[in-house]
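A.B. asks: A structural model of the following input is requested.
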Amino acid sequence: MNSGDVSALDKLSVSTLNIWNKAGPWAERLPLIRKQLQELSPDVLGLQEVLRFIPDEQNPPAPAPDNCQAVEIAEGLGYNVAYGVAADYSGGLKFGNALLTRYKILDSRTFRLPGADSGETRSLLYTVLETPWGRLPVFVTHLNWKLHHGIVRVKQAVYIAERILVLSPVESDFLPPILMGDLNAAPSADEIRFLRGEHVLDNRSVYFADAWEYAQPASPGYTYARSNEYALKNGEPNRRIDYIFVRGPDKQMRGEPSNVRLAFTEAVPGSTGTVWASDHFGVACDLSMAPK
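C.D. replies: Next up is the predicted model:
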């Protein structure tokens, strides 16, 4: 379904995927990601663990699009790309979040998340998109990954909620903001329950609709799944840790999730075994945009 078809239906198609940087057989994973992206054809796609090479005087640029994984993935598919750095490695190499969208990007900013003293640096990518229904704020993030870093993720979730409120106030003319990414926490974790309005943190409460819980409550929706051979090697249990949230639906029912499903789940034979798009599965859904 292309952007024009979605517009006619008054629905926005959204997806998120942690692309696992360049781990594993990237040369074989890249075409598989691109194939499934073409089939899914979302209007908005959030990506995490995206490597980008930003040249400087000591590090000359690489040929485009090789200097950014998001650009490699999007090449020739009609997407605009925004990128936000989370970690700065040596030699001009960056690690962060990205957004691919069929719409014009009106604004793009990156905010550092709390928790750098934990040994991980994380960020929040903020964009505003010009859509047929109005200005749409979209946030892409990736929280600390270690299982015992719940206290860090709690602080990050509170910061993100505050930042969203500042950048897209509830009583503004923005469409309901979207938050998506790899939150590295199961639905029962305090940080997720806080975002879903089920838990108070630091005397604060918010509400974002968890698209999966809103439209697929009977299915576990594991995105880090032992059925994926890349994830299985880490020896972790099945978990749903990748999310699409929307603040709403609002009073006009804009932002109501539907057609929620796992994405980027296809596996194909490769040169050294089965190839998956990533060690994560993605999430995809439609969001209503027209007022009811």
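A.B. asks: going by C-alpha atoms from here, please, whenever you check contacts or count neighbours.
C.D. replies: OK.
A.B. asks: can you give me the helices for the stretch 51-200 of the chain?
C.D. replies: In the stretch 51-200 of the chain, the helices defined using DSSP state H, counting those that start in this stretch lie at 69-74, 150-167, 190-195.
A.B. asks: next secondary structure element downstream of the helix or strand hosting residue 243?
C.D. replies: Using DSSP states H and E, residue 243 falls within strand 242-246. Note on strand 242-246: by DSSP H and E, the next helix or strand toward the C-terminus is strand 257-263.
A.B. asks: name the element residue 230 belongs to?
C.D. replies: Residue 230 belongs to helix 229-232, assigned by DSSP H and E.
A.B. asks: gap between the closest residue to residue 14 other than its chain neighbours and residue 280?
C.D. replies: Spatial nearest neighbour of residue 14, excluding adjacent residues (CA to CA, 6 or more residues apart in numbering): residue 44 at 4.9 Å. Residue 44 is 18 Å from residue 280, where distance means CA to CA, to the nearest Å.
A.B. asks: so which of those two has more stuff around it?
C.D. replies: residue 280 (26 against 21; other CA atoms under 10 Å).
A.B. asks: I'd say that one and residue 21 touch.
C.D. replies: No - applying CA atoms under 8 Å as the test, residue 280 and residue 21 come out as separate, 11.3 Å apart.
A.B. asks: export the helices of the stretch 51-200 of the chain to a markdown table and tack on distance to residue 112 and mean neighbour count?
C.D. replies: Formatted as a markdown table, the helices of the stretch 51-200 of the chain follow (distance: least, CA to CA, whole Å; neighbours: other CA atoms under 10 Å):
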| stretch | distance to residue 112 | mean neighbour count |
| --- | --- | --- |
| helix 69-74 | 20 | 21 |
| helix 150-167 | 9 | 18 |
| helix 190-195 | 18 | 23 |
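A.B. asks: could you dump the ones you listed to JSON lines with distance to residue 16?
C.D. replies: Listed next are the helices of the stretch 51-200 of the chain as JSON lines, based on distance: least, CA to CA, whole Å:
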{"stretch": "helix 69-74", "distance to residue 16": "13"}
{"stretch": "helix 150-167", "distance to residue 16": "17"}
{"stretch": "helix 190-195", "distance to residue 16": "17"}
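A.B. asks: right, so of those, which gets closest to residue 111?
C.D. replies: Closest approach to residue 111 among the helices of the stretch 51-200 of the chain is made by helix 150-167 (8.8 Å; CA to CA).
A.B. asks: and this one, please, so the two structures can be compared:
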Amino acid sequence: MSFCKPVGVLLFLTMLFLSGMAPALEVKVMNYNIRYGSADDGANSWTNRSALLIAQLKEQAPQVIGMQEALRFQINEIRKALPYYGEVGIGRDGGEEGEYSCILYDTRRFTLTDSGTFWLSETPEKRSQDWDSACVRICTWALLKDKETGEAFYHFNTHLDYRSAKARLNGVHLIAKRIAERKTNAPFVLTGDFNAAENSPPVKWLKGEAEEQPPVVMVDTFRVLHPDEKTVGTFNRFKGDKSGAKIDYILTSEETTVLDAGIDFSMPDGRCISDHYPVTATIRFKTVAPPFTSTKRCSSISLPAA
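C.D. replies: Prediction:
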């Protein structure tokens, strides 16, 4: 029985495709502005809420976390309590100085293969501030590889400016450009406190809803599963408010499957854990089989006779 018969060819190609297809990569992602720990927040100061935040992370068990406003001592405390998390990032003022937009990743599952931080400015490779921003702003990224499957993905994480609309829009332009220019075609996720509502120019632009199209169109993982949800306020001001705008995001490419997504409105004993609620998403990245490169002729392969 020759492989060149239609049934044999179909069977051969199906087996070849399946053998080259890596298992789908599923990841639980969290975005969390944890409120900078040096703030004079009285009863809501870091010392009064750090244990609650650590317990929340244990319960949610995200495999990667994009954090905003994290200071060095806060990261140290979190990692001491949860030592299986590795860390990527630097302070926005350089080295360990200033707020981090760090990425924490579960080292039991992932290996860090590449990473970096760039500034949201006209000179992104050095500490700098542009576009009338109130603060220095950065984006940290990591390329993480699954230890079991070998599949990899990029995680970009940022905190956009609260004052300057120009800085927010130019910031996402730069981030999208960097995502489009990433070194490999591995899929990506973008997390961040954007300080911008869902109908704002930077968010609409990233989602391809503006006149000018981004180099990579993204979807809001929360809205994929909850398109009509009204209670989405992620900035609670330590008041437990849920009625405001959603300004915290987990975005990814249109090809990615969203399995679960939500906003964690937890308030243990009626207390806010941070002045932002964390957002979560479990996503399945699209896996593409490697191309078939064999040069053997079909006629040279045969099956045993039935």
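A.B. asks: is it true that residue 37 of structure 1 lies in a strand?
C.D. replies: No - counting by DSSP: H, G, I helix; E, B strand; the rest coil, residue 37 of structure 1 is not part of a strand but helix.
A.B. asks: alignment lookup: it to structure 2.
C.D. replies: Residue correspondence to structure 2 (TM-score structural alignment): residue 37 of structure 1 is matched to residue 57.
A.B. asks: from residue 247 of structure 1, how far off is residue 174 of structure 1?
C.D. replies: According to CA to CA, residue 174 of structure 1 and residue 247 of structure 1 sit 11 Å apart.
A.B. asks: higher neighbour count, the two?
C.D. replies: Counted by other CA under 10 Å, residue 174 of structure 1 and residue 247 do not tie: residue 247 has more neighbours, with 23 against 16.
A.B. asks: which residues does the more buried one contact?
C.D. replies: For residue 247 of structure 1, the contact set (CA atoms under 8 Å, 6 or more residues apart in numbering) comprises 176-178, 207-209, 255.
A.B. asks: which residue, other than its chain neighbours, is closest to residue 13 of structure 1?
C.D. replies: Computed as CA to CA, 6+ apart, the closest residue to residue 13 of structure 1 that is not its neighbour in sequence is residue 286, at 4.5 Å.
A.B. asks: from residue 185 of structure 2, how far out is the aligned residue in structure 2 for that neighbour?
C.D. replies: Superposed on structure 2 with TM-score structural alignment, residue 286 of structure 1 falls opposite residue 282. To residue 185 of structure 2, residue 282 of structure 2 is 21 Å away according to CA to CA.
A.B. asks: and what of residue 162 of structure 2?
C.D. replies: Remark: distance between residue 162 of structure 2 and residue 185 of structure 2 (CA to CA) = 32 Å.
A.B. asks: got it, and residue 224 of structure 2?
C.D. replies: Going from residue 224 of structure 2 to residue 185 of structure 2 by CA to CA gives 23 Å.
A.B. asks: just want to know which of these two has more residues nearby.
C.D. replies: A count of neighbours by other CA under 10 Å puts residue 224 above the other of residue 224 of structure 2 and residue 185, at 15 against 12.
A.B. asks: give me the secondary structure label for the counterpart of that one in structure 1.
C.D. replies: Taking TM-score structural alignment, the alignment pairs residue 224 of structure 2 with residue 214 from structure 1. Per three-state DSSP, the secondary structure class of residue 214 of structure 1 is helix.
A.B. asks: contacts only, for residue 61 of structure 2.
C.D. replies: Listed by CA under 8 Å, 6+ apart, the contact partners of residue 61 of structure 2 are residue 28.
A.B. asks: quick one: it from residue 141 of structure 2, how far?
C.D. replies: Distance, residue 61 of structure 2 to residue 141 of structure 2, by CA to CA: 20 Å.
A.B. asks: just residue 240 of structure 2 next, same as before
C.D. replies: Taken as CA to CA, the span from residue 240 of structure 2 to residue 141 of structure 2 is 31 Å.
A.B. asks: higher neighbour count, those two?
C.D. replies: Per other CA under 10 Å, whichever of residue 240 of structure 2 and residue 141 has more neighbours is residue 141, with 26 against 21.
A.B. asks: excluding chain neighbours, give the residue nearest to the aligned residue in structure 1 for that one in space.
C.D. replies: Using TM-score structural alignment, the partner of residue 141 of structure 2 in structure 1 is residue 126. Nearest residue to residue 126 of structure 1 in three dimensions, chain neighbours excluded: residue 139, at 4.7 Å (CA to CA, 6+ apart).
A.B. asks: the one you found matches what in structure 2?
C.D. replies: In structure 2, residue 139 of structure 1 lands on residue 156 (TM-score structural alignment).
A.B. asks: do I have it right that its match meets residue 144?
C.D. replies: No - counting by CA under 8 Å, residue 156 of structure 2 does not reach residue 144; the two are 11.1 Å apart.
A.B. asks: which of these two has more residues huddled nearby?
C.D. replies: The residue with more neighbours, out of residue 156 of structure 2 and residue 144, is residue 156; 27 against 24, by other CA under 10 Å.
A.B. asks: what sits against the more buried one?
C.D. replies: The contact partners of residue 156 of structure 2, taken as CA under 8 Å, 6+ apart, are 66, 139-142, 188-191.
A.B. asks: again, but for residue 168 of structure 1
C.D. replies: Contacts of residue 168 of structure 1 were listed using CA under 8 Å, 6+ apart, and they are 137, 174, 177.
A.B. asks: make a markdown table out of those and add distance to residue 76 of structure 1.
C.D. replies: Converted to a markdown table, those look like this (distance: CA to CA, whole Å):
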| residue | distance to residue 76 of structure 1 |
| --- | --- |
| 137 | 25 |
| 174 | 30 |
| 177 | 28 |
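A.B. asks: so which of those comes closest to residue 160 of structure 1?
C.D. replies: Using CA to CA, the contacts of residue 168 of structure 1 come closest to residue 160 of structure 1 at residue 177, 12.0 Å.
A.B. asks: does the closest one touch residue 138 like I think?
C.D. replies: Yes - look at residue 177 of structure 1 against residue 138 with CA under 8 Å: they come within range, at 5.7 Å.
A.B. asks: identify the contacts common to these two.
C.D. replies: Jointly contacting residue 177 of structure 1 and residue 138 under the rule CA under 8 Å, 6+ apart is no residue at all.
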